[in-house]
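> how would this look folded up:
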Amino acid sequence: MKCGEKHEKDIDILVSQKLSNSVKGYSAVSVLLVKFNAKLTDLRQQESGAAPGRPQSAGDSDRTSTTMVTALVTTPTAVAVAITVATAVTATASDVATGYDSSRCLKLGVVEFPGFLRVRQTPHSGLEVSGTLTKVHTIIASALNTCVEYEVPKDGLFGSQLDNNGNWTGVIGQVSRKEVDMSGVPMVLDIKRRMATDSSVWLYMDERVLAYKQPVPEADLAGFLKPYTTMMWCMIILALLAVYAALWLTQLFEVQLLPHTPDSFQVEATAGQLVKRESGTAKNSVGRGRRGEDVVWTSCLWSLTAPLAQSSSWWPRGVSVRVVAGVWLLMALVFSSIYRSNLKAMLILPRVSLPFTNMEELLHTSIPCYVPQATVLHGLVLAAEPGSQLYRLRQQMIAHRNVRKARQDTLRGKHAAFSTRLAILSILHDTFAQTRSCPLYMASADVFGGTSYQLAFPKGSTLTHKLNKLLTRLQEAGILKHLYLQGIRHASGCLRSMSATNALSSTTLRPLELGDFYGVFSVYGGGMFLAGLTLLLELSIGSYRH
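The predicted structure follows:
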């Protein structure tokens, strides 16, 4: 084994041990790897006969970076792999720091961005900035051999153009006025923002989506009516009335055709008993008298008892009456069986419909929609052409700068949210970590397709070219995506539970509440009231006759 290879192997082993013992010190590990990289370069130059101080060529630099990454990706944990690749990239970025004034900290303009940065102003410790993007800031500061200083714009906005003179608000205003060295938060840079600032390479890809509180099964007063639609109930009621009329007419028809005995009465089989009725009354009182009252009562009785699966004290007589009664009995059996089956299925696996699944359906509702103020999306809504979807969204749009309030109102169902997919995933992650639930759903169809996030630099800034190479390597190595996914790891479970159709199945059991029985109790109470009223009418009519 050659001397250079032996030293290289010792260095690789030492680096792996350092990363396995501690994965928290990004800056320290970055500086350590830069020193190891320089030492490894000197050993290779000594082995090849070159002077240690000779500048390294581009090919040597690429081979050094490849060796470092190949040797260090064997670290045991996924986090160590991510940090190793990131610091190996910064080790080859020594030329990035060339010409940068490291005597002062790197000023970054930041605002609250769910999923990336959390910005809080506390009375004791001052400004507190946290989130997955702070690790990227640390890597950049390590490459530039400096520190990081955060600046929050007074309005707390990303930035919108005030007038045509180039005056901007928010972070874009800070960058355009060179109050900060760069933006510390990735943004969508449209044509107007690009005219005011320089942009970096793209860091993340995202899409704009609609989000709203996920509906859950709740107690429903009219839940016992849900197995059938309104049209189906109307058809059943019409069928019941038709059967009642058919039974009434067929019974009257049978009465007219029945042969009568020569004596003064005929015998009728009713519930197994013999009842004497005067033949004259049965023949002459059509719809009136004792026989007419029996026809009305028996028709109503059979029409109602069959669908309710109740016994009847009247048996149909005659071929025509039996045909009508038999057909209705079969239809009622089908109706009642399907009703009970559907009601049982709704209780076992309740399904709820989503209020909307795309922008067009949202516009047909009265649900307000939140749009982050002073963003590119907000500008698109304000500049939309009349008649377009975004133009019609103005009537339902709510725009303000309080991100935390908008998040809470969205979770409570006060309004929908028109934002980016990454921001919604961050809300799902935080909510699941606290409550172990996924209260939001995202519309299945995105609104405007994909978009990219970039960092903004002042016009003519030397940092643009210097950091683009570093950011490109971080993006291509997967470090940026790894860090972000690590910060929203709980959102993956919520994405799996979301349904792609227009309905959601509740996977959690919900105990029945008293409100679930209010509808049935109301029907029972209404029936008892009608029965009592009928009893009072019968008593009144009977006493009047006597």
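> going forward, measure contacts and count neighbours with C-alpha atoms only.
Noted.
> Strands of the stretch 251-400 of the chain, residue ranges please.
265-270, 273-278, 351-353, 369-370, 397-398 (DSSP state E, counting those that start in this stretch).
> one more to line up against the first:
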Amino acid sequence: MEMLSTIMNFTYTYVRSPDRTWGLLQSDGTWTGMMGLISREEVEFTPGPFFMDITRSQSIDYSPFVFMGSYLILAARGRPEVNPWGFMRPLRPKVWVAVLTTLLAVCAVMLLLSVFLPTHMQEPGMADANTFNCVRVLLQEDMKRTKSRWWWERVMLGVWMLMMVVLTQSYVGNLMSLLAVRYIDQPYQRLEDVLDNYDVEIIVVPNTLIITYLETATSGPLHELGKLLGTKRVAYNKFVELENSMETVVRAGTHVIFDLDFNYINLLPKSFSLTGRCDFYLSRSVYATTPLAMVTQTNSLFLPRINELSYTLVESGLYDKWMKYSAPNSTMCKNPPRIITVTTILSLPSLWGMFAVFGYGLTVAVVLLMMELVCGGARVDQMRQVAT
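Predicted coordinates for the structure are as follows:
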């Protein structure tokens, strides 16, 4: 406004809409909010910026768009926590499948080659010993010695041992690193994630163009959100009320905000300036991406000059620079990390996943041992009866 007034040589006075909203078209053809002030010619123009929409263009005139805007979800970040199943992360599922497949292949080759050896050259139990030696190498157990004189068995076993040394040492190194990692939960990256959680309410700004989009959408997540309008899951807050809602119900995790990214420019930096932390995040998915522009009365005498200056602002990069520096710390919480590293001692909450796997393994081993004893005892009794 200062630049426009200086170049175009006019003075100005700000006028607020009575309902403090952008404005929606009513059933009688009139507009509410700031759109109503302009359409009724109570104000000359507004720097906005306003979403460009064909319905609005019938009552006002747009300047060339100054930037693209999108709707995003703003939610509270989780607290840093340990993933108890992090010991599974160093190896991807494909690696586990490849290791087990290779183990089966090595065992099968050694077993088959041992079976096809001449009978007089085989040591009793040699095939079983060679096969289970591969499993013992994977589990880092001792090996059973055999009197095998075949060089290919020793070569295959040696290559398998070298492969397992590299794999296990890499796994151990990554595992130690993961114990220092903390994960910050950011669960709502899509609108579908919010809609599927029935305990979370969605805050939207009333009398904005997004309400029209939600009411007229015929499919997709916007349609699903539109069906919730008027229910308890959708709460209406004016723009001036968003800051208070963000610091209360959104921080508590019971609500999220669904609004234009332009409106978050001051909310997130102000929160960071007060706390020194990025307690909120924006979703990766965006919706209703639309150009935004300044607005004037229809056939306003200001419009040609404003159009010229709009091109200058955008092409020179001045508008982007003003947006970036409009609030202190404006970029600090734009992309907060989801993973951080800390220096701390080991604790049971960090390792309970390993103990759980260990406990399950012991339980299965005891059950199998009892089954062997029961089945073995029954077979011995049966053989005695047959002998008798």
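> Output the strands of the stretch 251-400 of the first structure in CSV; the columns should cover distance to Lys481 of the first structure and mean neighbour count.
CSV is the format used below for the strands of the stretch 251-400 of the first structure (distance: least, CA to CA, whole Å; neighbours: other CA atoms under 10 Å):
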stretch, distance to Lys481 of the first structure, mean neighbour count
strand 265-270, 83, 14
strand 273-278, 86, 12
strand 351-353, 34, 16
strand 369-370, 27, 24
strand 397-398, 31, 20
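> As JSON lines, the ones you listed with distance to Leu495 of the first structure would be great.
Below are the strands of the stretch 251-400 of the first structure laid out as JSON lines (distance: least, CA to CA, whole Å):
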{"stretch": "strand 265-270", "distance to Leu495 of the first structure": "66"}
{"stretch": "strand 273-278", "distance to Leu495 of the first structure": "69"}
{"stretch": "strand 351-353", "distance to Leu495 of the first structure": "18"}
{"stretch": "strand 369-370", "distance to Leu495 of the first structure": "22"}
{"stretch": "strand 397-398", "distance to Leu495 of the first structure": "26"}
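> between those strands, which gets nearest to Thr41 of the first structure?
Nearest to Thr41 of the first structure, of all these, is strand 369-370, at 54.9 Å by CA to CA.
> Could you tell me how far the closest one lies from the centre of the chain?
Put simply, strand 369-370 of the first structure sits 14 Å off its chain's centre (CA atoms, centre = their mean, to the nearest Å).
> got it, and stretch 133-140 of the first structure?
The answer for stretch 133-140 of the first structure is 30 Å, by CA atoms, centre = their mean.
> Likewise for stretch 252-269 of the first structure?
Centroid displacement of stretch 252-269 of the first structure relative to its chain, using CA atoms, centre = their mean, is 71 Å.
> One more: stretch 354-367 of the second structure?
Distance, centroid of stretch 354-367 of the second structure to centroid of chain: 33 Å (CA atoms, centre = their mean).
> so how much does it differ from the first structure once superposed?
With mean CA distance after the TM-score superposition for the first structure, stretch 354-367 of the second structure departs from the first structure by a mean of 2.7 Å once superposed.
> Regarding the first structure, what is its longest strand?
As assigned by DSSP state E, the longest strand anywhere in the first structure is strand 204-213.
> The residue nearest to the spatial centre of the first structure: helix or strand, and which one exactly?
Computing the C-alpha centroid of the first structure and ranking residues by CA atoms, centre = their mean puts Tyr441 first, at 1.1 Å. Tyr441 of the first structure belongs to strand 440-442 when elements are defined using DSSP states H and E.
> contacts for that strand?
Outside strand 440-442 of the first structure, the residues that touch it by CA atoms under 8 Å, 6 or more residues apart in numbering are Val209, Leu210, Ala211, Tyr212, Lys213, Gln214, Thr357, Leu411, Leu428, Met498.
> how big is the offset of that strand relative to the second structure?
Per aligned residue, strand 440-442 of the first structure averages 3.8 Å (mean CA distance after the TM-score superposition for the first structure).
> elements contacting the helix or strand that comes right after that strand?
Following strand 440-442 of the first structure in sequence order, the next helix or strand is strand 450-453 (DSSP H and E). Packing contacts for strand 450-453 of the first structure, counted by 3 or more CA pairs under 8 Å, 6 or more residues apart in numbering; DSSP states H and E, involve strand 204-213.
> Quick one: distance of the strand it packs on to the chain centre.
The answer for strand 204-213 of the first structure is 9 Å, by CA atoms, centre = their mean.
> Only the buried residues of that strand, if you could.
For strand 204-213 of the first structure, a neighbour-count test (16 or more other CA atoms under 10 Å) marks Tyr204, Arg208, Val209, Leu210, Ala211, Tyr212, Lys213 as buried.
> Among the residues you listed, which pair sits farthest apart?
Tyr204 and Lys213 (26.2 Å).
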